[in-house]
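A.B. asks: Fold the following and give me the result.
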Amino acid sequence: MKKELELYLHIPFCVRKCAYCDFLSFPAEKEIQKQYVNCLIEEIRQFDLAEDYVVSTIFFGGGTPSVLEGSEIIRIMQAIRERFPDIREDAEITIECNPGTLTEEKLQIYQKAGINRLSLGLQSADQEELKLLGRIHTYNQFKENFYLARRIGFANINVDLMSALPGQSVESYRCTLKKVCELGPEHISAYSLIIEDGTPFAKRYRQDAAKREAGEKPQFLPSEDEERQMYEDTAEILSEYGYHRYEISNYAKAGYVCRHNVGYWKRVDYIGFGLGASTLQNPLRYKNTDDLQEYLNRDFSKKELLVLTKDNQIEETLFLGLRMMEGVSLSAFEEHFHCPLTVIYQREIQKLTEKGLLRIEKDRISLTEKGIDLSNMVLSEFLLG
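C.D. replies: This next block holds a predicted model:
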């Protein structure tokens, strides 16, 4: 029986680096983009054992994949179909897009290539907040792109949102949530801003922290109380509009969970093609070079190769699986690891259930509402050794 496989294609290019972004992404000339696509196609063609898998999802991530010419996406999809003979008829095929880079022609080409899910990076519906983030688009451009995608026939659209942004108030965030919900996308990903080292935001955050220590009012980010209120508003408002929370930061209408991400959280094998892309072929985990010149020289050798031990796999199963509201199946865990989860983690489970952070119902172990709020602390309890 063939194993399920997910494919990830990393497109590192963007129009302009956002002030908060630490992803492997950067602007590049069209000629570099074409060279990169040629290398990406060559890497796909060199993949061994494609016949052993059935592909269930394909995901173009970045960067901003929609900066590529539509013809390049067609070429990449053709290479995938030629190398992977068994792609499910109902495979979920997603491309990440930023407003300001989409056109009617590109969207029509995506459909022709078999792409059936769009992920639109809005982040905020407030123009001042978008400007502070360094986004290249306006909210009106986002709406135009959203309506255009609907007219062309895309029936599965995700919208990315962020909270705890510079200059953001509780009220402006609620306004963003409601505006997006009124549009009715099938899926919403709502993340809190994380300040990453090496970004322009990191420098401003340090300045803000110094003001806090000096007893001055910070200017950069919302207060902890405001951030907490935004977190609570996310679940409440999205629920009112019919979105089911199925993972800590992801909400979907019935039947529209992101299958690619669910596969990641359930540790389905996935192959990452492109610069810096990661791969999991149980029990192996590795990544590609993140040096553009090396990649353009067709260096597809695997970096950071790690053979996951049984303990590594058990930890990952809990770390990733408990992010989902459905949690982890006890019977599936025991079948795979030949030992009951409740035996391996007997002490941790007892402590966390007594604190009201974890629950066991029938065949599943999952976080409680309180546990979701304290998920980082809860998940750290499942480190073995």
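A.B. asks: only C-alpha atoms for contact and neighbour calcs from this point on.
C.D. replies: Will do.
A.B. asks: need the strands for the stretch 151-300 of the chain, in chain order.
C.D. replies: 157-163, 187-192, 244-247, 250-252, 270-273, 278-281, 284-287 (DSSP state E, counting those that start in this stretch).
A.B. asks: contact partners of the last one?
C.D. replies: The set of residues that contact strand 284-287 without belonging to it, under CA atoms under 8 Å, 6 or more residues apart in numbering, is 272, 276-280, 302-308.
A.B. asks: The second one now?
C.D. replies: The contact list for strand 187-192, computed with CA under 8 Å, 6+ apart, reads 156-165, 231, 234, 243, 249-253, 256-258.
A.B. asks: repeat for the fourth one
C.D. replies: Here strand 250-252 makes contact (CA under 8 Å, 6+ apart) with 186, 187, 188, 189, 190, 238, 243, 244, 245, 246, 257.
A.B. asks: Go again with 10 Å.
C.D. replies: 158, 160, 185-191, 234-235, 238-239, 242-246, 257-258, 261, 323-324 (CA atoms under 10 Å, 6 or more residues apart in numbering).
A.B. asks: Quick one: buried ones out of the residues you listed?
C.D. replies: Using 16 or more other CA atoms under 10 Å as the burial test, those include 158, 160, 185-191, 234-235, 238, 243-246, 257-258, 261, 323-324 as buried.
A.B. asks: Apart from its neighbours in sequence, what residue is nearest residue 34?
C.D. replies: residue 72 (7.7 Å; CA to CA, 6 or more residues apart in numbering).
A.B. asks: was I right about the one you found contacting residue 33?
C.D. replies: Yes: the pair residue 72 / residue 33 is scored as a contact, 9.1 Å apart, by CA atoms under 10 Å.
A.B. asks: Alongside the first, I'd like the structure of this one:
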Amino acid sequence: MMIKEMEIYLHIPFCVRKCAYCDFLSRAADEKTQQEYVKTLIKEIRGYGSTYYDRVKISTIFVGGGTPSILTGEQMQHIFDALHQSFQISKDAEITIEINPGTVTDEKLCLWRQAGINRLSIGLQSVNDEELRMLGRIHTYGKFLDSYRAVRAQGFQNINIDLISAIPGQTLESWRETLTKVAELEPEHISAYSLIVEEGTPFYQMYGGSGENKKETQDSLLCGEGTHRYLPLPDEETERAIYEATDELLGRYGYQRYEISNYAKEGYVCRHNLGYWERKEYLGIGLGASSLVEHTRYHNTSDYEKYITGVEGHKDIREEMEKLSLADEIEEFMFLGLRKTKGISAKEFRKQFGKTITDVYGKELKKLESENLLVRAGDRIYLTERGTDISNAVFIRFLDP
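C.D. replies: The predicted structure is shown next:
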């Protein structure tokens, strides 16, 4: 039997306090609840052993949340013991854990290294403490620096730092300060995302909602331990300048953009995320975790009680299972692959789908080229700088050809 490559995403849905902009599946929880979840998560992991151990080799593991670093080092070690017992994990696997400043200890870092974790993703977001308070973050820039130094002291040599732009009250100058200070720390990878105001968050009531709720919340923003006056989002001109400054400034520090929001030093692209954009199979483990397995997308239940009782009772916890059609997979190949700066391969398209990309998207490609949104260079097809700026408008052109 041929062993195929697969990735694993493992979800830890707990955090100290939910941030004002966050719509991820996460919540605060006491130690008893966290321990209950870890026990159930390990049981779910072990349940996959008979299905996958002899069939797949795990190339990357990503532990996300929430705040995975909220768990004890011993809990994380037990989780990875179960992973190593249930799956064949490649010796050179990229294994990432997301961490928040203020939740890291030397003991945790030591146990993570013993468990095989070799890449850390630190949620900084900004070096400006007022911007951090606006976001509802639990840390200051000083606490981040303490955590960063501790991580380096423990020998971790593959670190990502997450940043968010277009924060309320942010200026081009404050964003450039964030980029410069972070780049001078020389992490191997930087993710720079623009703030998206998601429905169901406190930020949506302030910036995206309507009516009385929006008016009430615009008077003040409760985040951290105090009430802060409402600040507007950067205007379109400032947001555009912030976007342009990111590529230019990080480029000067030796970071190459390889995806719309991601920059890396040579040799340090995030292999796990590349797997998503290149449609590699991945197994989601934990509450609400999504999967792509054998041409089918689905996710685990997002209901905590259903998850706990389902795993304990050996019930199927999968929901919204969608068998992808050929048309679905072609569309995904295009709008996920074009997120990468190197774009997609016409040869790979034909290899996967048995037809040429021109047969399927000839008219769309020609029109996008004429509009200076896309370039064809030999085998590669990729977005221009202008196309990257309005990437969502480009991607929609590849739906329902």
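A.B. asks: TM-score them against each other, please.
C.D. replies: Overlay of the two chains. TM-score (TM-score structural alignment, normalised by the length of the first structure): 0.96; 378 aligned residues with a CA RMSD of 1.4 Å.
A.B. asks: circling back: any chance of a markdown table for the contacts of strand 284-287 of the first structure, columns neighbour count and distance to residue 150 of the first structure?
C.D. replies: A markdown table is the format used below for the contacts of strand 284-287 of the first structure (neighbours: other CA atoms under 10 Å; distance: CA to CA, whole Å):
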| residue | neighbour count | distance to residue 150 of the first structure |
| --- | --- | --- |
| 272 | 20 | 29 |
| 276 | 22 | 33 |
| 277 | 21 | 31 |
| 278 | 21 | 32 |
| 279 | 21 | 33 |
| 280 | 20 | 34 |
| 302 | 14 | 40 |
| 303 | 14 | 41 |
| 304 | 11 | 42 |
| 305 | 12 | 42 |
| 306 | 12 | 43 |
| 307 | 14 | 44 |
| 308 | 16 | 43 |
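A.B. asks: just how off-centre is stretch 14-31 of the first structure within its chain?
C.D. replies: On the basis of CA atoms, centre = their mean, to the nearest Å, stretch 14-31 of the first structure sits 17 Å off its chain's mean C-alpha point.
A.B. asks: Could you pull out the buried residues of that stretch?
C.D. replies: 14, 15, 17, 18, 19, 20, 21, 24, 25, 26, 27.
A.B. asks: do stretch 3-11 of the second structure as well
C.D. replies: Quick answer for stretch 3-11 of the second structure (16+ other CA under 10 Å): 5, 6, 7, 8, 9, 10, 11.
A.B. asks: which residue lines up with the first one in the first structure?
C.D. replies: This points to residue 5 of the second structure. Under the alignment (TM-score structural alignment), residue 5 of the second structure pairs with residue 4 in the first structure.
A.B. asks: quick one: what helix or strand has its match in it?
C.D. replies: For residue 4 of the first structure, the host element (DSSP states H and E) is strand 3-11.
A.B. asks: Could you identify the helix or strand that succeeds that strand?
C.D. replies: In N-to-C order, the element after strand 3-11 of the first structure by DSSP H and E is helix 30-45.
A.B. asks: compared with the second structure, how much does that next one deviate?
C.D. replies: After superposition onto the second structure, helix 30-45 of the first structure sits on average 0.7 Å from its aligned residues (mean CA distance after the TM-score superposition for the first structure).
A.B. asks: against the second structure, where does whichever helix or strand comes after that helix fall?
C.D. replies: Downstream of helix 30-45 of the first structure, the next assigned helix or strand under DSSP H and E is strand 53-62. Using TM-score structural alignment, the residues of the second structure aligned to strand 53-62 of the first structure are 56-65.
A.B. asks: Next: stretch 244-258 of the first structure.
C.D. replies: Structural correspondence for stretch 244-258 of the first structure: residues 256-270 of the second structure, per TM-score structural alignment.
A.B. asks: what about the matching stretch, distance to the chain center?
C.D. replies: 13 Å.
A.B. asks: follow-up on the earlier one: any chance of the strands of the stretch 151-300 of the first structure in TSV with distance to residue 48 of the first structure as columns?
C.D. replies: Below are these laid out as TSV (distance: least, CA to CA, whole Å):
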stretch	distance to residue 48 of the first structure
strand 157-163	32
strand 187-192	34
strand 244-247	33
strand 250-252	34
strand 270-273	11
strand 278-281	12
strand 284-287	15
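A.B. asks: what's the neighbour count on whatever residue of the first structure lines up with residue 183 of the second structure?
C.D. replies: The alignment partner of residue 183 of the second structure in the first structure, by TM-score structural alignment, is residue 181. Look at residue 181 of the first structure: counted by other CA atoms under 10 Å, it has 20 neighbours.
A.B. asks: what's near enough to touch residue 181 of the first structure?
C.D. replies: Per CA under 10 Å, 6+ apart, neighbours of residue 181 of the first structure: 159, 175, 187, 188, 237, 238, 240, 241, 242, 243.
A.B. asks: can you redo those as a markdown table with distance to residue 110 of the first structure?
C.D. replies: Below are the contacts of residue 181 of the first structure laid out as a markdown table (distance: CA to CA, whole Å):
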| residue | distance to residue 110 of the first structure |
| --- | --- |
| 159 | 17 |
| 175 | 31 |
| 187 | 19 |
| 188 | 21 |
| 237 | 32 |
| 238 | 29 |
| 240 | 32 |
| 241 | 29 |
| 242 | 28 |
| 243 | 26 |
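A.B. asks: and which of the residues you listed is nearest residue 376 of the first structure?
C.D. replies: Checking the contacts of residue 181 of the first structure against residue 376 of the first structure by CA to CA gives residue 188 as the nearest, at 21.6 Å.
A.B. asks: measure that closest one to residue 327 of the first structure for me?
C.D. replies: As judged by CA to CA, to the nearest Å, residue 188 of the first structure and residue 327 of the first structure stand 20 Å apart.
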